[in-house]
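1. here is a sequence with its predicted model. Questions after.
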Amino acid sequence: MKTFILIDEDSFFELIDKVVAHIDQKATEKNSKWITPEAAMKALNITSKTTLQRYRDEGKIRFAQPSKKIILYDSQSIDEFLEKNTRDTF
């Protein structure tokens, strides 16, 4: 038994655009050495910008500041920070 779903052309292309944007975002997150503060917070599973700044100030994660208001974080240093703070179970 086959099921068919009918949608109008505008809705179809809107859906395709959203899928492509989502795929692009995921690919950028995985392949980018330098990530935004929001992506860094997500990777670290934190919600506080203060905690992110503390990690940066204490040298726990690497960052770049290409201009005064732009700070980017090294995704590899975040992975290393998480690995360093991993605890094995008994």
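-> Looks like it came in fine.

2. from here on, just use CA atoms for contacts and neighbour counts.
-> OK.

3. contact partners for the residue nearest in space to the middle of the chain?
-> Central residue of the chain (Cα atoms, centre = their mean): residue 39, 3.2 Å from the mean position. Shown in contact with residue 39 (Cα atoms under 8 Å, 6 or more residues apart in numbering): residue 29.

4. check it against this one:
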Amino acid sequence: MEVVCLQEEAFYKLFDKVVEHVEQNRKDQPRKWIDGDEAMSILNITSKTTLQKLRDEGKIRFSKPQPRIIVYDRNSINEYLESKAHETF
């Protein structure tokens, strides 16, 4: 095993670059699980009842990590929208 010594300034520059790289990669990938407001925005609906209906009918996936918290699977929402898409002529 080899030990590498860095000056303090070089260490912090390297550390900042690593943090910047990690943050950039995190921003590029949207979150898999989203809240109801974001789900309604993607679906272009304004009614929580409509969102609940989609959930109850099994048209979009959801998870309840806690009793009063419901999150929605972004991929299932996109799949639902694709299933309703009409092809152009």
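-> Now that the structure is in, tell me what you want to look at. This structure is a prediction, so every number in the text was calculated from the model and none was measured.

5. how about the secondary structure of the residue nearest to the centre of the first structure?
-> Taken by DSSP: H, G, I helix; E, B strand; the rest coil, the conformation at residue 39 of the first structure corresponds to helix.

6. translate it into the numbering of the second structure.
-> In the second structure, residue 39 of the first structure lines up with residue 38, judged by TM-score structural alignment.

7. let me know how buried residue 11 of the first structure is, in neighbour terms.
-> Using other Cα atoms under 10 Å, residue 11 of the first structure is surrounded by 10 other residues.

8. any idea how far residue 56 of the first structure is from it?
-> 44 Å (Cα to Cα, to the nearest Å).

9. what's the spacing between the one helix or strand residue 18 of the first structure maps to and its chain's center?
-> Per DSSP states H and E, residue 18 of the first structure falls inside helix 9-31. Distance of helix 9-31 of the first structure from its chain centroid, counting by Cα atoms, centre = their mean, to the nearest Å, is 16 Å.

10. which residue ranges of the second structure form helices?
-> Taking DSSP state H to define them, one finds helices in the second structure at 8-28, 36-43, 48-56, 74-83.
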